[in-house]
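Colleague: need a structure here:
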Amino acid sequence: MTTTIALFVTAAAFVLVCGANDGASLLAMAVRHGSGSAVPVLLMLTTAVAAGPALFGVRVARTFTDGLIPGDSGHPALFFLCGAAAALVLVLLLTWRGIPTSITLAVLGGLAGAGSGLGERPQWERLGLVLGIAAAAPLAGAAAGFALGRGARRMPTAAGMPRLVRGAHLVAFGCQCLAYAANDGQKMFAVAAVASAGRVGGSLDTPPALAPAVVVALVFAAGTVLSLRRVSGGASIRLLAARPWQIASAEMASSTAVLTSAALGAPVSMTQTVIGGLVGAGASEGGRRVRWQFAVPLVTAWGVTLPAAYAAGLLAGLLARGVTA
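Modeller: You can find the predicted model right below:
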């Protein structure tokens, strides 16, 4: 019973923090660069999150619940609880200290650390593959952003170009919402499913029903609204004095990279891939267009979040092992 309650509390807090970090970052960039006012854009993002499992399945979510945890684990629910809770605490601490972070990296590191602390053997091969794809996604976003940016610059101007660009923004942001729902956002459903089932194996054999999916999306939206002002001047906003076509290029580039990763079942960070797309789109006009100092958080997140999350998960696993011994 105690583990079940702890899982529910962890799940609710985790989804709220995902909204505060991921959702607010995506929404802030969309609103700032003309994809629309906050309310319809937030509705678009929330709807995509709720519909994501039904549209795309739960392959990425199952990577969290089953792909990184050994099938013969003696304490699978405790394994997952320790990893998710460690990731949540770490993200809150790093955010409070102003240190760039990634929830996806924190969960991956936290699960690996928790497994080691509980005396289990995490699926290191699978984890290495997932981390490799996660590292490649921002680079793929940058390459696609550069190509799309070059192509957009060659488009002939027309009297109705501003309307076309605004339309492109809406389409690109819609693709971005779907990509987030298909990939990065599925970590929320992984945590929620384990909390609901009270176990790991088989907790996500099928996509969640509509009602639980809507609840997750609404909690995510609440976190987005609560944190929107805090992230409105984030690194992705300050990375370059972006032209409208560069933002649309970056959104489409990041969507393509993240959807491709989803097809492979590998969770990647949407916000990091967006930064890669922005770098590529800005560099299509020359390297000096990019304020490279604001790309440093992407590297910092890997250098700090992953090892710190492993250490936090390891500590949580050791403590849980001592209590249950």
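
Colleague: Going by C-alpha atoms from here, please, whenever you check contacts or count neighbours.
Modeller: OK.

Colleague: All the helices of the stretch 1-150 of the chain, in order from the start?
Modeller: Assigned by DSSP state H, counting those that start in this stretch, the stretch 1-150 of the chain shows helices spanning 2-18, 24-32, 38-56, 59-62, 76-96, 103-117, 124-153.

Colleague: In terms of secondary structure, what does the second one contact?
Modeller: Right, helix 24-32. Under the contact criterion of 3 or more Cα pairs under 8 Å, 6 or more residues apart in numbering; DSSP states H and E, helix 24-32 touches helix 38-56, helix 210-231, helix 235-238.

Colleague: counting contacts, what elements does the shortest one pack onto?
Modeller: Just to be clear, that refers to helix 235-238. Short answer (3+ Cα pairs under 8 Å, 6+ apart): helix 235-238 packs on helix 24-32, helix 270-283.

Colleague: Out of the ones you listed, which is the most enclosed?
Modeller: Mean neighbour count (mean count of other Cα atoms under 10 Å) peaks for helix 270-283 among those, with a mean of 29.

Colleague: Please generate a structure for the following sequence too, so the two can be compared:
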Amino acid sequence: MDQITVILAVVFAVLVGRNDGAPLVALAIRSLHQRIWWPPLVLLIAIVGVPFSGVHGVASTLAEMFRVSTGGSGWGLAVLLVSTIATLVVSTATGIPTSITLALVGASAGAQVAGGGLDAGRVLRVLLLAAAGPVAAWILALVVTRILTLARGRHVERAVRWQQVTGFVATAIAYGANDGQKLLAVFAVLFGAGATVAAQDPRVVLTVVGCFAAGIVVGLRRSAHALRQGVLRPKPYQVASTLWSSASAVMLGAVGGAPMSMTQSITGALIGSAPPREWRRVRWEQSRRIVLAWVWTLPVAAVIGWALTLTITPLGNN
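Modeller: Modelled structure (predicted):
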């Protein structure tokens, strides 16, 4: 196993913690007013505990896609990771929104084209279901928010707070069952194992926990600031609606073995949690960042993956 590929996988895992884990923890800390250790602990347990329990359909889907694009070689995986990391770095430097999941899929598709065979059916299915995540979360949030706003009673505030707490736990579980499994997929390919074996491999579990936790620490301050500038400043009942709706949408994707972005699903749910009379509170320019992430990330990652596969992989085979 090439050390460069291992280093790239570790860097990738830290970036996932920074881009995915930190925003989820920041949302929980701000809305639930919990001690700082509680939300990340739940998220870390879910990201390794859910696959360990046998739920790893998304990881299997992604790992198979990665094996097709890398040819099962360490250098092929290195190309995939470099393409993804490069896309994220350029996006961060230019301020353009992006998605790690989309970058992975785009880089994998580009590498497959360079290798002479694109698994178009699998790639298209993954992209279509991924795009359905924010839409499904938006629709679910419309329904859940309506139910919550109709609720009345002396203990409604206590009930909403309990729904926030359980909603975050559900969100963490859904992330572990879906979007977070891109980590498991990468390390499964790295160690040449299936998703089932990788999910129970102590090396994978410890590496994922350590790197993901480091990414949360690195990105927490930035995520807290971004949350204040987000698509909506939610009220307590809207936080509960957002968490449950996004968790439900992402979990539905996990049933189909399709990766869905948790952060994009949360954005869709936030918009859906705002009743029509409050749409003026929605920062619609922020919601358009989802579309921009798709328009930017997929082609950029695909081009980088295609170019690197043509240039670097032959050198690694010599």
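
Colleague: Residue in structure 2 paired with Gly110 of structure 1?
Modeller: Using TM-score structural alignment, the equivalent of Gly110 of structure 1 in structure 2 is Ala107.

Colleague: pretty sure that match is touching Leu308, no?
Modeller: No - with contact defined as Cα atoms under 8 Å, Ala107 of structure 2 does not reach Leu308; the gap is 9.6 Å.

Colleague: shared neighbours, these two?
Modeller: Each of Ser83 lies in contact with both Ala107 of structure 2 and Leu308 under the rule Cα atoms under 8 Å, 6 or more residues apart in numbering.

Colleague: The residue nearest to Met65 of structure 2 when sequence neighbours are not counted and Ala249 of structure 2, how far apart?
Modeller: The shortest distance from Met65 of structure 2 to any non-neighbouring residue, by Cα to Cα, 6 or more residues apart in numbering, is to Ser108 (7.1 Å). Look at Ser108 of structure 2 and Ala249 of structure 2: by Cα to Cα, to the nearest Å, they are 25 Å apart.

Colleague: and the two? which has more neighbours close in?
Modeller: Set Ser108 of structure 2 next to Ala249 and count neighbours by other Cα atoms under 10 Å: Ser108 wins out with 35 against 27.

Colleague: got a list of what that one touches?
Modeller: By Cα under 8 Å, 6+ apart, Ser108 of structure 2 lies in contact with 65-66, 69-70, 80, 302, 305.

Colleague: Out of those, which are shared with structure 1?
Modeller: Using both residues aligned by TM-score structural alignment, their matches' Cα atoms under 8 Å, structure 1 keeps these contacts from the contacts of Ser108 of structure 2: 66, 80, 302, 305.

Colleague: just checking, which of the residues you listed belong to strands?
Modeller: Per DSSP state E, strands hold no members of these.

Colleague: Of the residues you listed, just say which sits nearest to Phe212 of structure 2.
Modeller: Among those, Leu80 lies closest to Phe212 of structure 2 (Cα to Cα), at 19.3 Å.

Colleague: so what corresponds to the closest one in structure 1?
Modeller: Using TM-score structural alignment, Leu80 of structure 2 pairs with Gly83 in structure 1.

Colleague: again, but for Val231 of structure 2
Modeller: With TM-score structural alignment as the criterion, Val231 of structure 2 lines up with Leu239 in structure 1.

Colleague: Any idea how many residues pack against that match?
Modeller: Neighbour count of Leu239 of structure 1, defined by other Cα under 10 Å: 19.

Colleague: wouldn't it be in contact with Arg288 here?
Modeller: No - checked against Cα under 8 Å, the pair Leu239 of structure 1 and Arg288 is beyond contact range at 11.3 Å.

Colleague: picking up where we left off before, can the helices and strands packed on helix 24-32 of structure 1 go into TSV with extra columns for distance to Met29 of structure 1 and mean neighbour count?
Modeller: Converted to TSV, those look like this (distance: least, Cα to Cα, whole Å; neighbours: other Cα atoms under 10 Å):
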stretch	distance to Met29 of structure 1	mean neighbour count
helix 38-56	10	20
helix 210-231	9	19
helix 235-238	6	20
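
Colleague: Could you find the closest non-adjacent residue to Arg67 of structure 2?
Modeller: Spatially, and ignoring its direct neighbours in sequence, Arg67 of structure 2 is nearest to Val189 (6.8 Å; Cα to Cα, 6+ apart).

Colleague: Asp2 of structure 2 too?
Modeller: For Asp2 of structure 2, ignoring the flanking residues on the chain, the nearest one in space by Cα to Cα, 6+ apart is Gly74 at 6.5 Å.

Colleague: thinking again about what came up before, between the helices and strands packed on helix 24-32 of structure 1, which one is closest to Ala87 of structure 1.
Modeller: When those are compared (using Cα to Cα), the closest one is helix 210-231, at 16.9 Å.

Colleague: What are the contacting residues of the closest one?
Modeller: The contact list for helix 210-231 of structure 1, computed with Cα under 8 Å, 6+ apart, reads 12, 15-25, 27-28, 42, 46-47, 49-51, 188-189, 192.
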